[in-house]
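Visitor: Provide a 3D model corresponding to the input given below.
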Amino acid sequence: MKKSILYIISILGVSLLLLNSCRDDEKTLFSYGDDILDGAIVYFAEEPPLVLGVNAVSEVLYGGDIVDPLGNVATYDLEMHASLSGVITDTVLVGSYTSFPFNLSLTSQDLADLLGVDISDINFGDSFYFSGTVTSKNGIVYYGEAPEIGDDGSWIPNGRTQIEAFDPTNGYKDGFLFDFTIGCPSDSYDPGSVAGDYNAFSASWGIDGTVSITVDANDPTTIYVAGITDLEGQPSHTPMTWHINPETNVVTVDPVVICANYYGYPDMFYRGGGTIFPCAGNTFSMALDPQILNLGGWGAQSFTFTKL
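Guide: Sure thing, here's the model as predicted:
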C-alpha cells in the first residue's frame, strides 16, 4: 500500500540556502537545461497572512504590494480558484499586470465577482488559491508549479523557476503560488466547546472515521486528538498533542510518537499544523505529514476534523 514508501528530504538545508540567497542577492540566475537565464520573479513586498481573521466575511481585504526586484518582468498574469464550503471553483483570471510595483487589493465582493458567485456563497473557512505566470522581457515564461520529489529525495523542477525560487516550507516566493483562508475572529476560541468526537477525513491519506478530542486540564490551549491511527487498524498508544493560538486560531502539532508499530515501522508520529474555525462549528483544517522517527515521511496530507 502507499504507506510502505517513505522519502527522505535530504537537501532541505540546501534548498533553504538557495532561497535565502535569492532574496538577498537579486541578481541570482535561474538555470534551465543548459541555459543560464536572468530570473524574472515577483513577490509581495510584505508577505500577506495565510489565514485572514475577520469578524464578518464582508470585512475581507486581502493583498499587498507586488514587486519586480530584477526589473525583468514584461507581464505578470495572476489566476485564482477557490474552495467554497469544500466545492472547488473554476480557475479565473484575476488580472494581467505590466507595471511594478502594484498593489493587489481584493475584497470579498471582488472575490465573489471574479468567481461569478454571490458574496453569501463565501464563508469562514473558505480558501483562495493564486497562481502567477511571468513573461520576461526576453520572452521566457516562468510559472508557479512546485517541484516534484524523486525517489532519491531530489527535487524535480517544473516550470522555469527551478528550486532557486522555492522554499520547501512555504512554497514559491509568494508571487508565484500563494493562498489564504478566511479565518474566524481573534479570541473566538472557546475551549469549553472543543472537546468531543470529530470526523477525521483525508482523501489523500484514506482516512474517514471518528476520533476524540480532549482539552488539557491545566492548559486550555492544548488539546489531545486520540484514535487517528486506529482508523487504519494500527493501534495508537498516545494521542496527538495540538496547541491552539487563541489570538490567531493557528494550530501547531507536537511531533509526539503516537504509534509504536505502524505497518511494521517503529515510532510513527505527525508533523504539521493548521487552523481551527471556532465560528464554523470548531472545524479544523490541517496539513499533517505522517513520519517515521529517523526515517522520513510521506509528505503533507490535507485533513479536516469536523465536530459530530
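Visitor: When you work out contacts or count neighbours from here on, use the C-alpha atoms and nothing else.
Guide: OK.
Visitor: Beyond the longest helix seen in the chain, next helix or strand please.
Guide: Counting residues, the longest helix found in the chain (DSSP state H) is helix 12-24. Next helix or strand after helix 12-24 toward the C-terminus (DSSP states H and E): strand 29-32.
Visitor: list the buried ones in the helix or strand following that following strand?
Guide: On the C-terminal side of strand 29-32, the nearest following helix or strand under DSSP H and E is strand 35-38. Residues of strand 35-38 classed as buried: residue 38 (neighbour count, 16 or more other Cα atoms under 10 Å).
Visitor: Can I take it that residue 230 is in a strand?
Guide: No. Read with DSSP: H, G, I helix; E, B strand; the rest coil, residue 230 is helix and lies in no strand.
Visitor: In space, what's closest to residue 97 - neighbours in sequence excluded?
Guide: Leaving out its chain neighbours, the residue that sits closest to residue 97 by Cα to Cα, 6 or more residues apart in numbering is residue 76, at 5.0 Å.
Visitor: tell me the contacts of that neighbour?
Guide: By Cα atoms under 8 Å, 6 or more residues apart in numbering, the residues touching residue 76 are 96, 97, 98, 132, 133, 134, 135.
Visitor: Report the distance from the longest helix of the chain to the chain centre.
Guide: Centroid displacement of helix 12-24 relative to its chain, using Cα atoms, centre = their mean, to the nearest Å, is 19 Å.
Visitor: in it, what counts as buried?
Guide: Neighbour counts over helix 12-24 (16+ other Cα under 10 Å) mark 15, 16, 18, 19, 22 as buried.
Visitor: and residue 63, how far is that from residue 178?
Guide: Taking Cα to Cα, to the nearest Å as the measure, residue 63 falls 11 Å from residue 178.
Visitor: Neighbour count for these two, which is higher?
Guide: residue 178 (22 against 16; other Cα atoms under 10 Å).
Visitor: what about the nearest residue in space to that one that is not next to it in sequence, which SS state?
Guide: Excluding the flanking residues, the one nearest residue 178 by Cα to Cα, 6+ apart is residue 130, at 5.3 Å. Put simply, residue 130 is strand when judged by three-state DSSP.
Visitor: mind listing the strands for the stretch 151-300 of the chain?
Guide: Taking DSSP state E, counting those that start in this stretch, the strands of the stretch 151-300 of the chain run over residues 155-156, 166-167, 171-172, 177-183, 196-202, 207-215, 222-226, 240-244, 250-253, 259-262, 265-277, 283-292, 296-297.
Visitor: packing partners for the second one?
Guide: This points to strand 166-167. Packing partners of strand 166-167 (3 or more Cα pairs under 8 Å, 6 or more residues apart in numbering; DSSP states H and E): helix 12-24.
Visitor: Give the other helices and strands that the helix it packs on contacts.
Guide: Packed against helix 12-24 by the contact rule (3+ Cα pairs under 8 Å, 6+ apart) you find strand 166-167.
Visitor: this one next, for a side-by-side:
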Amino acid sequence: MKRFKILSMIVALGLFFCACEDTNDNLVASRDVAVVPVLTGLTPESPIFTDFTVDDVSFTVSLEDGDAVDAAEIRVAYDGNEEFLQDIASFPSDITITAADILTALGLTSSEIELGSEIAVYVMTTSDGVTSRSQAAFNIDIPCEFDSSITTGSYGIVCDGWGVDSNVSITADEDDPYIVYIAGLAEADACTGNGNTMKVIIDPVSYQLTGDTERTIVADDCSGWAAAYSVYTNYSYTLKSGSFSTCDGSYEIVFELEYLYEGESDYSSWGDYTFTFTR
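Guide: Modelled structure (predicted):
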C-alpha cells in the first residue's frame, strides 16, 4: 500500500507525459468546433427514478462568458433509442424534467423500463452549423426493488488504487434493514483488526451510502506491512460517499484512509480510495 506510492507516482507521471504527447493533435483539431455548456445544481445529485408518476430531476444549464450557440436542446436516450425532449431557449436556464416527460419523449410506458437500467440525459448544441453532444450530461438510474436478503453475506473487496483484493463480511442491523456493518477491513489490508466494524447506512430512497461522521479505527497497529517506514497506529476508515446496487447487492464506497504516526497526536491521511464490494 504505502510502500508502493512513490513508484506509483513515478509511473503515473510517465503516463501523464505520454498521454500529453499522444493526444495533442486531437486537442488542437477539436478547438473551437463546439461550445461546451455547463451543467450545475443537479438535484438530486445522483438522480434515481422509482416512481414514474412523481419523480423528477432539476438542473441549470449555462454557457461560459463569451460563448454563444445557434440552438440548444435536451435529449434523452434509453436502450439505443434517442429522442428530443425540449429546447433550451436561453442561457442560463433552470430546467426541471419529470419521469413522465421522459416516458412521453421515448414513447414508452413505465412497465417497459427495465429495472437496473439507466436513462441518459444530455445537452445538444448547434454552433456555426456544427451540432454536437456536449459534456453537460448525466444518467438517471432505475433501481431494482430493495431486497434486504442481498445486502449481507460474504463479499469480495477490491481497490486497485490501494492494492486490496480480499474478502470481508457484511451483517445487517437487528432493527433496521437499511443499516449494515462491514467486518474485516483491516484483515483485507494485511493488518490485525481490533474487532471494530464499519457502520454503513443505505438511504431508502436514493440508495446512496453514508456512515458515522467520525473515523472508524479498524486496526490499532498496522506496522506489519509498514515496518520499513515506522509504526503506524489507529489505522482508520472514514466513509466519504458510496452507493448500493439493489439489483446485485454490490457496494461502491469511497473511504478516506487515515493513521497516527508514531509519537504524533494528529491524524495523517493517505487519501480517498474507491472500494468495490461484490457478493
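Visitor: if we can go back for a sec, reformat the strands of the stretch 151-300 of the first structure as JSON lines; add distance to residue 52 of the first structure.
Guide: As requested, those are exported to JSON lines (distance: least, Cα to Cα, whole Å):
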{"stretch": "strand 155-156", "distance to residue 52 of the first structure": "31"}
{"stretch": "strand 166-167", "distance to residue 52 of the first structure": "22"}
{"stretch": "strand 171-172", "distance to residue 52 of the first structure": "18"}
{"stretch": "strand 177-183", "distance to residue 52 of the first structure": "5"}
{"stretch": "strand 196-202", "distance to residue 52 of the first structure": "24"}
{"stretch": "strand 207-215", "distance to residue 52 of the first structure": "25"}
{"stretch": "strand 222-226", "distance to residue 52 of the first structure": "22"}
{"stretch": "strand 240-244", "distance to residue 52 of the first structure": "16"}
{"stretch": "strand 250-253", "distance to residue 52 of the first structure": "11"}
{"stretch": "strand 259-262", "distance to residue 52 of the first structure": "34"}
{"stretch": "strand 265-277", "distance to residue 52 of the first structure": "11"}
{"stretch": "strand 283-292", "distance to residue 52 of the first structure": "14"}
{"stretch": "strand 296-297", "distance to residue 52 of the first structure": "30"}
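Visitor: Which one, of those strands, ends up nearest to residue 103 of the first structure?
Guide: strand 177-183 (15.5 Å; Cα to Cα).
Visitor: Tell me the mean distance between that closest one and the second structure once they are aligned.
Guide: Compared with the second structure after fitting, strand 177-183 of the first structure deviates on average by 5.6 Å (mean Cα distance after the TM-score superposition for the first structure).
Visitor: Taking strand 265-277 as reference, get the angle to that strand.
Guide: Strand 177-183 of the first structure and strand 265-277 are oriented at 60 degrees to each other (axes from the mean of the first three to the mean of the last three Cα atoms, to 10 degrees).
Visitor: And for strand 177-183 of the first structure, what's in contact with it?
Guide: Here strand 177-183 of the first structure makes contact (Cα under 8 Å, 6+ apart) with 49-54, 57, 60, 123-132, 144-145, 171-172, 249, 275, 277.
Visitor: equivalent range in the first structure for stretch 151-167 of the second structure?
Guide: Stretch 151-167 of the second structure corresponds to residues 194-210 in the first structure, going by TM-score structural alignment.
Visitor: re the thing from before, am I right that the residue nearest to residue 97 of the first structure sits in a helix?
Guide: No. According to three-state DSSP, residue 76 of the first structure belongs to no helix; its state is strand.
Visitor: How far does the helix ranked longest in the second structure sit from its chain's centre?
Guide: For the second structure, the longest helix by residue count, based on DSSP H, is helix 5-30. Averaging C-alpha positions (Cα atoms, centre = their mean) puts helix 5-30 of the second structure 24 Å from its chain's average.
Visitor: try stretch 74-82 of the first structure
Guide: When C-alpha coordinates are averaged (Cα atoms, centre = their mean), stretch 74-82 of the first structure and its chain have centres 18 Å apart.
Visitor: residue range for the longest helix of the first structure in the second structure?
Guide: The aligned range for helix 12-24 of the first structure is empty, by TM-score structural alignment.
Visitor: host element of residue 40 of the second structure?
Guide: Using DSSP H and E, residue 40 of the second structure maps to strand 38-43.
Visitor: What is the subsequent helix or strand relative to that strand?
Guide: Following strand 38-43 of the second structure in sequence order, the next helix or strand is strand 56-62 (DSSP H and E).
Visitor: mean shift between that next one and the first structure?
Guide: Strand 56-62 of the second structure, aligned to the first structure and superposed, deviates on average by 4.2 Å (mean Cα distance after the TM-score superposition for the first structure).
Visitor: residues in contact with that strand?
Guide: Applying Cα under 8 Å, 6+ apart, the contact partners of strand 56-62 of the second structure are 37-44, 47, 49, 91-99, 136.
Visitor: Mark which of those residues are buried, thanks.
Guide: In the contacts of strand 56-62 of the second structure, the ones that pass as buried (16+ other Cα under 10 Å) are 37, 38, 39, 42, 47, 49, 97, 98, 99, 136.
Visitor: For these, give me CSV that also has distance to residue 191 of the second structure.
Guide: Putting those into CSV (distance: Cα to Cα, whole Å) gives the following:
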residue, distance to residue 191 of the second structure
37, 47
38, 44
39, 43
42, 40
47, 37
49, 41
97, 49
98, 49
99, 47
136, 43
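Visitor: wait, which of those is closest to residue 274 of the second structure?
Guide: Nearest to residue 274 of the second structure, judged by Cα to Cα, of these is residue 47 at 20.3 Å.
Visitor: Can you report how many residues lie near the closest residue to that closest one other than its chain neighbours?
Guide: Excluding the flanking residues, the one nearest residue 47 of the second structure by Cα to Cα, 6+ apart is residue 140, at 5.0 Å. Residues near residue 140 of the second structure, counting by other Cα under 10 Å, number 18.
Visitor: just residue 85 of the second structure next, same as before
Guide: Counted with other Cα under 10 Å, residues neighbouring residue 85 of the second structure total 21.
Visitor: Tell me which residues touch the equivalent of residue 247 of the first structure over in the second structure, please.
Guide: Aligning on TM-score structural alignment places residue 247 of the first structure opposite residue 205 in the second structure. Contact analysis of residue 205 of the second structure by Cα under 8 Å, 6+ apart lists nothing.
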